[in-house]
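Trainee: Pasting the sequence and the predicted model now:
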Amino acid sequence: MVNRVVLAGRLVRDPELRKSSSGTSFATFTIAVDNRSKEADGTRGTLFLSCIIFGEQAENTVKYTRKGSMIAIDGSLNQRNFVRQDGSRGKE
């Protein structure tokens, strides 16, 4: 099985650069991607996808892009588990 995805969309907000406890740079951001399928009323929905990149790519993304920038991503999909404030568990 192959886990590969190519996406193109616009940044919802400026990417944020951080450092891991081991010193690795990483950036987090959200992109808005037009959904190819149509809603019941004929309009196309929008997908909001959370992304993370590492190292030099993270540093360059923060340096050269801003909210509204068009960005293309070639990577893999991962699911994240989390706990809500009320104690229930979720996935994204």
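Mentor: Done, it's in. Numbers count the residues shown, from 1 in each chain.
Trainee: use CA for all of it now, contacts and neighbours both
Mentor: Noted.
Trainee: mind checking how far the residue of the chain positioned farthest from its centre is from residue 21?
Mentor: Centroid-distance maximum for the chain: residue 41 at 27.2 Å, with CA atoms, centre = their mean. Residue 41 is 48 Å from residue 21, where distance means CA to CA, to the nearest Å.
Trainee: One more to weigh against that first structure:
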Amino acid sequence: MLNRTILIGRTTSDGELKYTPSGVAVYTVTLAVDRPFKNGDGGKETDFIPVIAWRQLAETCANYLRKGRLAAVEGRIQVRSWDADNGKRYVTEVVADNVRFLESNKSESKNKQSDPFHDDGKPIDIPDSEFPF
């Protein structure tokens, strides 16, 4: 049997880092994942999928994921249930084994030097004396 999923989407919030009573880190966030087709009106449909990360991965996600960041999540689907006042409740979520951050942090990029290729596509004047051949 196999229970694996890979999602690529954007975070809908900064997420939430908590610790269990025994001190284990748990991070929760919702990932907005576009469907690969358009609806009858020609618009995109999006699924909002809860994601949970545990231990060191949870702390890493809390440090680097912010609202709107593009991320790839690899993990397994989990269905939990509990009894509530109005009947049994269910939630389907992805338990992350691996998270890849697909964009750099925008605040970090402001502190770095500007892109040396920002004029890419424009002619560059290099004198012949600069070439070694």
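Mentor: Structure's in. What do you need? If you're wondering where the values come from, they're calculated on a predicted model, not measured in any experiment.
Trainee: so is the residue farthest from the centre of the first structure in a helix, a strand, or just coil?
Mentor: Of the three states, residue 41 of the first structure takes coil under DSSP: H, G, I helix; E, B strand; the rest coil.
Trainee: same question, residue 14 of the first structure
Mentor: Residue 14 of the first structure ends up coil, using three-state DSSP.
Trainee: Next, the contact list for it, please.
Mentor: By CA atoms under 8 Å, 6 or more residues apart in numbering, residue 14 of the first structure lies in contact with 29, 62, 65-67.
Trainee: rerun that using 6 Å as the cut-off
Mentor: 66-67 (CA atoms under 6 Å, 6 or more residues apart in numbering).
Trainee: got it, and the one 3 residues further on?
Mentor: Contacts of residue 17 of the first structure were listed using CA under 6 Å, 6+ apart, and they are 26-27.
Trainee: Just say helix, strand or coil for it.
Mentor: From three-state DSSP, the assignment for residue 17 of the first structure is strand.
Trainee: any idea how far it is from residue 3 of the first structure?
Mentor: 25 Å.
Trainee: Many thanks, we can stop here.
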